[in-house]
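In: kindly return the folded structure for what I paste below:
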Amino acid sequence: MYEKLRRENGQVAPVLLPGDVPAWFVLGHRENLEVMRTPSLWSCDSRIWNVQLSADSPLLPITAWQPLLVFADGEEHARLRAAVTDSLARFNRHGVRRYVVRYTNQLVDSFASVGRVDLVADFAEKLPILVLARQFGALDEDALPLGAAVRDMVKGTETALQSNQYVVSVMSELVKRKKDKPGDDFASWLLSHESELTDDEVMEHLRHAIVAAHENTTNLVANTLKMLLTDRRFRASLSGGSMTLPDALDQVMWDAPPLAVGACRWARRDTRLGDQEIRAGDMVMLGLAAGNVDPQIRPELSTPVHGNRSHLAFSGGPHECPGQDIGRAIADTGIDTLLARLPDIQLDGSSGELQVTSSLVSSRLNSLPSRFTPRSTVRKDTVAAAAAANGAQPLPAAAPAPAAGSDAVAPHARTAKASWWSGLFGRRRR
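Out: So this is what the prediction gives:
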């Protein structure tokens, strides 16, 4: 599709979104960076859009203005981003990696004796939220239910609205708890930051951060494991030492970025982008995956680009992803620990059977069935004793997303439309 659009329109293409809403899709690597790096011309504030959406438009979740740094410009963006980046900078990176190793080992222990595992459902979807929930200050028992709710919400299922309400309720309770008893965690740091965020602003940024971090890190882990299990040359380069795991992550972020389309921008005034005349108030969509395969910078897609971090996976400019190093640390350390524990793991089936759910902004691997030589595990009481000695907690039990009508609903979330998510999602095979 990207090749067809590029042939017909150049590096910027006119497109129609659900509801026949007009927009511009940025295909070029340089053009994407031009938009990202020029906030004086390209605004993040959707309130200047020259289009009025219907109340049930599926575009509302990604375009409706919210009091978040992703929709802010200028001084307001600087205030909100300072709170987020300063708080993220306080994370103990070595501590994060220790927790990644600890939770990876616990997850592997849960299926090591079976010899089979779905690396998406049983690993990629669980590891990030276990680490992130602890760093955010959430309760251990909230971790896996929170991760399940985030994935359900982003997948656009029939219970997506209830899942969003559950996430809001957990983050709201987290803010209340940390105001009363601050700790060494992301929520407490946001609350105490000199930017003086309101409680609602803290809650909204916690919700946005947990959704973005969990979804993108899950996709990064899943896509990297998929490439390892389906591309023999890729795995041979890694196992042979010609490519490190951090290099491998960069290759994946070029070829299968966790987010295919970045946050939208709106033109502040009439301008020209690529070969197109853009009107004031027009919306442009940042094609991260499209820019990564731009033939002007990658004439031969088969040429390895591992170690090259000029990909667009983390966006760029003043809105570049502030937590990218944490996501990389979870993926890098988690996959490395997994492969050390299960060095002979391989795909259980053919790559042609793998299903991917596509949406307007991302492609999500549904499952990655794998097999390996079963490993005997130590007795559960020994595991529990070792975990307690190291301050680790047992894996919390997973819980389904809250059912419709759940009492754990933030009042303002009740006005959301479940149909916002419909129409964005479809299934395809790879």
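
In: switch to C-alpha atoms for all contacts and neighbour counts from now on
Out: OK.

In: P22 belongs to a helix?
Out: No. Judged by DSSP: H, G, I helix; E, B strand; the rest coil, P22 forms no part of a helix; its state is strand.

In: name the nearest residue to it, ignoring sequence neighbours.
Out: Closest residue to P22 apart from its sequence neighbours, by CA to CA, 6 or more residues apart in numbering: L16 at 4.7 Å.

In: that neighbour falls within a strand, correct?
Out: Yes. Counting by three-state DSSP, L16 is located in a strand.

In: this one as well, want them side by side:
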Amino acid sequence: MTPESFSPADTYDPTAAPPPGCPAHGIGPGGLRRLYGPDAADLGAVYEELRAEHGPVAPALLHDDVPIWVVLGHGENMRMVSTPTHFCRDPRQWDALQNGTIKPDHPLMPHFAWQPICCHAEGDEHRRLRGAVTGAMSTIDHRGIRRYANRATQLLVNKFCEKGSADLVSQFAEHLPMAVMCEILGMPEEYNERIVEAARDMLKGTETAIASNAYIMDALTRLTVRRRAEPEEDFTSHLINHPARLSDMEISQHLRVVLIAAYETTANLLANVLRVVLTDPRFRAQLNGGQMTVPEAVEQSLWDEPPFSTILPYVAKQDTELGGQRVRRGDALLFGIAPGNVDPRVRPEPNANMQGNRSHLAFGGGPHECPGQDIGRAIADVGVDALLTRIPDVQLACEEHELNWRSFILNRHLVELPVRFEPKVQQDVSRRPALNPESPQRADDWQVGTVQTRSAAPQPPAAEPVAAETPATAAASTARPNVFRRLLSWWRGE
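Out: Take a look at the predicted model:
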């Protein structure tokens, strides 16, 4: 079968599939590559094989040998997500769902099933639902997010700083985004170990994923009812009171989308940035030397290890051509974020430094581009910077090759990131900053310890005796550091 004649809508003989354990188990009906099974541990290599065989758009198979197009090219991905006349996110238009090819117990059904959310809507309905989400997001004080993320970071570091060792995945990266998102949504009392575990579990397709989803939805449903009756200055209240007048079901479903998408993306992003800082001496030297800022380090990570590897499904609304392939109406396509980011046509060297370039695919594009991407960036920027300031001598506590990853078609993330450092004293974080303060606060009203900059060099001793300071010169010398400290605190949102 030639690439040009393939369509995921074509029928095939299931008996043609090799038995489990066969050397060709990674190859399915029609000679198509499977994106699951033994080869799924290194989907990056599978994507490159598909690129070499078929070009920027390739045929492949999902679990249960469900056909799908994999979009590998950067330009082809951008064309797909930015052309709503040809491609949509409504899974009800996917032929494989309509004709029974995909069974109700398919392991990816939670990601296929239609929901009353803006991600699956089009036209006026999409504008109504997304308008409510973006309208509520516009009320979020981003400096408030940075203040709260800084405080949450200090609280998390306080839990392990005296020990001199930690796992920065389970003790930091998986907790910071949830703490901040619970505050943004207006349910800080729900933040605990259970909600963190449930958020991570529900995306893995495990036996407990349904129960984890129910736990999340119960918390969000209770929040919706509570804020209907007693609105406050939080995201949920603004979403409820938006002129679009979303129903309670629409409110709770969108709260889940915002919570889980922001949480999973930012947790993976934090872990990935910290991993590179700990394993790549050049990367860390650039940060310490001032050649790269933390926000630039975050963007580099979004190129190299995007928090979501793929998004599915996009569906063709009409017969069309994409990347030299004939895509039929009703065919599904996989938005290839990770393979698109290493497309040789835009990045000839896979390890190239992309500093200053934000054209990665990590947050999508077109009408379904992630509306909360700046929130995730803010949490990651502050979290990484604050953690490295608290424990600047942090080092990886194992060899890099000993790090374990959990791979799945939608993403891959670190299982753990063990580190060691000299034990540190806890910081006093007694004051809780508000996300939306009623009146502006001075920059030094809330500080955690003493602000130090990694780029500041120690002053050499004076070669000659100097004259004693007068009160005026003493005041001037004290004022200059205070001015700089306040400026730095303002920049960090403290």
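
In: the residue nearest to P22 of the first structure and A23 touch, don't they?
Out: Yes. Using CA atoms under 8 Å, L16 of the first structure is in contact with A23, at 6.2 Å.

In: so these two - more neighbours on which side?
Out: A23 (19 against 12; other CA atoms under 10 Å).

In: what does the more buried one correspond to in the second structure?
Out: The alignment partner of A23 of the first structure in the second structure, by TM-score structural alignment, is I68.

In: got it, and D122 of the first structure?
Out: That one, D122 of the first structure, aligns with Q171 by TM-score structural alignment.

In: again with S351 of the first structure
Out: Under the alignment (TM-score structural alignment), S351 of the first structure maps onto E400 of the second structure.

In: residues contacting its match?
Out: E400 of the second structure makes contact with T279 under the criterion CA atoms under 8 Å, 6 or more residues apart in numbering.

In: ranges for the strands of the second structure?
Out: According to DSSP state E, the second structure carries its strands in the segments 33-34, 57-62, 66-71, 87-88, 165-167, 310-316, 320-322, 325-327, 332-336, 395-396, 405-407, 412-414, 418-420.

In: most tightly surrounded among those strands?
Out: For the strands of the second structure, the largest average neighbour count (mean count of other CA atoms under 10 Å) is found in strand 332-336, namely a mean of 28.

In: how close does that strand sit to the first structure?
Out: Compared with the first structure after fitting, strand 332-336 of the second structure deviates on average by 0.4 Å (mean CA distance after the TM-score superposition for the first structure).

In: tell me the residues of the first structure aligned with that strand.
Out: Going by TM-score structural alignment: strand 332-336 of the second structure matches residues 283-287.

In: quick one: contacts for the residue nearest to C398 of the second structure when sequence neighbours are not counted?
Out: Closest residue in space to C398 of the second structure, ignoring its immediate chain neighbours: P418 at 6.9 Å, by CA to CA, 6+ apart. P418 of the second structure sits next to 165-168, 396-398 when contact means CA under 8 Å, 6+ apart.

In: if we can go back for a sec, can I get the strands of the second structure in JSON lines with distance to R151 of the second structure?
Out: Listed next are the strands of the second structure as JSON lines, based on distance: least, CA to CA, whole Å:
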{"stretch": "strand 33-34", "distance to R151 of the second structure": "45"}
{"stretch": "strand 57-62", "distance to R151 of the second structure": "42"}
{"stretch": "strand 66-71", "distance to R151 of the second structure": "41"}
{"stretch": "strand 87-88", "distance to R151 of the second structure": "40"}
{"stretch": "strand 165-167", "distance to R151 of the second structure": "19"}
{"stretch": "strand 310-316", "distance to R151 of the second structure": "32"}
{"stretch": "strand 320-322", "distance to R151 of the second structure": "47"}
{"stretch": "strand 325-327", "distance to R151 of the second structure": "50"}
{"stretch": "strand 332-336", "distance to R151 of the second structure": "36"}
{"stretch": "strand 395-396", "distance to R151 of the second structure": "23"}
{"stretch": "strand 405-407", "distance to R151 of the second structure": "29"}
{"stretch": "strand 412-414", "distance to R151 of the second structure": "25"}
{"stretch": "strand 418-420", "distance to R151 of the second structure": "21"}
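
In: with P343 of the first structure as the reference, measure out to the equivalent of the residue nearest to C398 of the second structure over in the first structure.
Out: When the first structure is aligned by TM-score structural alignment, P418 of the second structure is paired with P369. To P343 of the first structure, P369 of the first structure is 16 Å away according to CA to CA, to the nearest Å.

In: same question, D199 of the first structure
Out: 46 Å.

In: do V26 of the first structure as well
Out: Distance from V26 of the first structure to P343 of the first structure, by CA to CA: 41 Å.

In: ok so, going back, isn't the match of A23 of the first structure up against G330?
Out: No. Contact criterion CA under 8 Å: I68 of the second structure and G330 do not qualify, at 10.6 Å.

In: can you show me the helices along the stretch 251-400 of the first structure?
Out: Applying DSSP state H, counting those that start in this stretch to the stretch 251-400 of the first structure gives helices spanning 288-292, 324-341, 380-389.

In: aligned to G186 of the second structure, what sits in the first structure?
Out: Residue pairing (TM-score structural alignment): G186 of the second structure is matched to G137 of the first structure.

In: what's the closest non-adjacent residue to that match?
Out: The nearest residue in space to G137 of the first structure (CA to CA, 6+ apart) is D185, at 5.1 Å.

In: wait, what's in contact with the alignment partner in the second structure of H214 of the first structure?
Out: Superposed on the second structure with TM-score structural alignment, H214 of the first structure falls opposite Y263. Shown in contact with Y263 of the second structure (CA under 8 Å, 6+ apart): 177-178, 181, 199.
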